[in-house]
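Engineer: here is the input, now give the coordinates:
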Amino acid sequence: MSEEIDKLRWGIGCLVGAALSYLLGEESRINAESLGRVIRVVQIKDSSLLFDTASIVLPLIVTVSGIVGSNKGLKLESSKVKAVILHETTSKCILKPCVKNEVDNRGNSVEVCSWKEEQKGSHTVKKEVPWYLDDGTSKVFVLNAESASKFWESVGRHVGSCKSQILPVRGTVVDSRQKEPDVLVKTTVTTQPLLITGTPLTVIGEAVKDRSGRIRIQQPERGPFYVSRKNIDELNDEFAGVERSLKCVSLVLSSCGIFLIGMHTFQCIKKRFFKQKSCKRCGHRINSEQRSSQLTECPLCREQANQLDRAFRG
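Structural biologist: The predicted model follows:
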């Protein structure tokens, strides 16, 4: 009975997984179709010509490729490169003294003071400067890149910097003349660059023109928004491959689910059929009760003996 229930559960689970895989495949197909409607800008200098048709096509979704640049990048102490987006994490922990009595080599008891971390806390601040894509012909600025799809897959693992500082909360730094050392605070500042200048990127989003005439790409209210190292053709091929894979997974899971549920249904019907058959009387009667009790099956129809006994008692 438990095996039949397990088959039913596995069958239902396979069908649910098939449905989810199919929906994810449809989402990839929709993403690929949305990329197919994007206007491709070959050279950034020609992007200003697109605004002549902006009254007809809104929002104006374009794809632009270029090198990341900035007029005032964020300098890093650990390297000569400049970042346009970085995260600065400040961690603080309180160090409290912990005095222990230990025995030295001569057998004398010596007080040893060590520091113990008791409280910890951290917060992260994002720093970003205006940056643009430059393909050699012109520049286009990009806004809110962190909210774009594929952004976190495109940022590199660049070497950051880490600085630590220990300061007393009160008094001066601990010396040997103090009976009880002061409580110290250890501050660690870690700088992790996310996007540095000179990185080749492709941005897909809504192109708008500000009051100064500069063109910028931002997240549209409806439509794709991508920041990736891959160009639009590579993204389209990626979505198509994901769609095919998920559709195949959905087909396999649905086949397994139907097979398991069908096997469970067949076993239930078979079990019910044999149960009804075992309760049916064959109708043959043996005159001798002693002889019928020794038989294991009916000598005429070869049915089970319990059916024969019921017929005899009736």
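Engineer: going forward, measure contacts and count neighbours with C-alpha atoms only.
Structural biologist: Will do.
Engineer: which neighbouring elements make contact with the top helix by length along the chain?
Structural biologist: When the chain is scanned for its longest helix (criterion: DSSP state H), the result is helix 232-279. Taking 3 or more Cα pairs under 8 Å, 6 or more residues apart in numbering; DSSP states H and E as contact, the helices and strands that helix 232-279 lies on are helix 2-36.
Engineer: want to put them side by side, so please do this one too:
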Amino acid sequence: MIPIIVTISGRVGSETPINCQHSGLRGVIVEGTAEQHFLKHNDAGSWIQDSALMLSMCKEVPWYLDDETGRVYVVGARGAVGFALTVGSEVFEESGRSIVRGTLDYLQGLKMLGVKRIEQVLPTGSSLTVVGEAVKDDIGTIRIQKPQKGPFYVSPKSIDQLVSNLGKWTRWYKYASFGLTIFGVFLITKHAIHYYLERRRRWELRRRVLAAAAKRAGSDNEDSTLKAENGTGTNQDCVMPDLCVICLEQEYNAVFIQL
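Structural biologist: Have a look, this model is predicted:
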């Protein structure tokens, strides 16, 4: 079955919104984190600042988009492209100045600074644009969710801005494809030139070997003719220098001995 991809823009709403603890906002998705900040004594004898995550929580209630003509529920928005929460509050709570606690921390090489609490929220009344698959549940409620194959966007941008951004990405992909094509042609050309030069080098070496062999054969024939004319070729061996096995033109000047 082909999924029905729709686009809807509206304001976020919920029948059971969440009251944020620190910011006082009302939202449909709330994420909270708490980080312990402290100074740590390193091996060099100095203090460096560090932090550790103490708490991470997320709350979400059923929510919808209202475009003044109806309501459409949105499911799985946190996994959509372009989804982002607004920072509702960011509070730093300093640690208490207890002498006993400070002494224990100092013995452990720590100095507690405090706890940083961050609260991010998708507030009610904010405008969103959703692109996804429209489905109807058993009781007839329409909702938008992530399709198995296809786009799923949840963004504060308008549909025109989303289309413009997609056009920019399309141009970037086009330029990248052109650049990769040029690079591929360069690699193929480089390989072809290297193959041609290697074949030419081998052909030149083969030509030199054949010429050296022909030259040596001609020299042997001349020596045999001279020996036959002088009558000394039957009892004496002609001293012929051994040639290099690489160039076959010059006398070798090194040998390999197996130890």
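Engineer: re earlier: could you check the angle helix 2-36 makes with the longest helix of the first structure?
Structural biologist: 160 degrees (axes from the mean of the first three to the mean of the last three Cα atoms, to 10 degrees).
Engineer: distance check, the aligned partner of G241 of the first structure in the second structure against S158 of the second structure.
Structural biologist: The alignment partner of G241 of the first structure in the second structure, by TM-score structural alignment, is R171. Distance check for R171 of the second structure against S158 of the second structure: by Cα to Cα, to the nearest Å, it reads 20 Å.
Engineer: G32 of the second structure too?
Structural biologist: Distance from G32 of the second structure to S158 of the second structure, by Cα to Cα: 28 Å.
Engineer: of these two, who's got more company?
Structural biologist: Taking other Cα atoms under 10 Å, G32 of the second structure and S158 do not tie; G32 has more neighbours (21 against 15).
Engineer: secondary structure element for the corresponding residue of the first structure for that one?
Structural biologist: Under the alignment (TM-score structural alignment), G32 of the second structure pairs with E88 of the first structure. E88 of the first structure belongs to strand 82-103 when assigned by DSSP states H and E.
Engineer: any buried residues in that strand, and which?
Structural biologist: Within strand 82-103 of the first structure, the residues scored as buried using 16 or more other Cα atoms under 10 Å are 82-96.
Engineer: can you check stretch 142-157 of the first structure too?
Structural biologist: Result for stretch 142-157 of the first structure [16+ other Cα under 10 Å]: buried residues 142, 145, 148, 150-151, 154-155.
Engineer: what's the first-to-last distance across that stretch?
Structural biologist: Termini of stretch 142-157 of the first structure sit 21 Å apart (Cα to Cα).
Engineer: next one: stretch 90-101 of the second structure
Structural biologist: With Cα to Cα as the measure, stretch 90-101 of the second structure spans 26 Å from end to end.
Engineer: next one: stretch 213-231 of the first structure
Structural biologist: Length of stretch 213-231 of the first structure, first residue to last, Cα to Cα: 26 Å.
Engineer: now swap in stretch 195-205 of the first structure and tell me
Structural biologist: 18 Å.
Engineer: could you do stretch 85-104 of the second structure as well?
Structural biologist: This stretch, stretch 85-104 of the second structure, spans 39 Å end to end (Cα to Cα).
Engineer: ok, stretch 54-69 of the second structure next?
Structural biologist: Stretch 54-69 of the second structure has an end-to-end distance of 44 Å (Cα to Cα).
Engineer: from G179 of the second structure, how far off is V185 of the second structure?
Structural biologist: In terms of Cα to Cα, V185 of the second structure sits 10 Å off from G179 of the second structure.
Engineer: do the same with I2 of the second structure
Structural biologist: I2 of the second structure sits 35 Å away from G179 of the second structure, going by Cα to Cα.
Engineer: for the two, indicate the residue with more neighbours.
Structural biologist: The neighbour comparison of I2 of the second structure against G179 (other Cα under 10 Å) goes to G179, with 12 against 7.
Engineer: which residues touch the more buried one?
Structural biologist: G179 of the second structure makes no contacts at all, as judged by Cα atoms under 8 Å, 6 or more residues apart in numbering.
Engineer: pretty sure G69 of the first structure contacts T197?
Structural biologist: Yes: G69 of the first structure lies in contact with T197 (Cα atoms under 8 Å); the separation is 5.0 Å.
Engineer: find residues that contact each of these two.
Structural biologist: Contacts common to G69 of the first structure and T197, judged by Cα under 8 Å, 6+ apart, are V84.
Engineer: pick out whichever of these two has more residues nearby.
Structural biologist: Per other Cα under 10 Å, whichever of G69 of the first structure and T197 has more neighbours is G69, with 23 against 19.
Engineer: the more buried one maps to what in the second structure?
Structural biologist: By TM-score structural alignment, G69 of the first structure lines up with G13.
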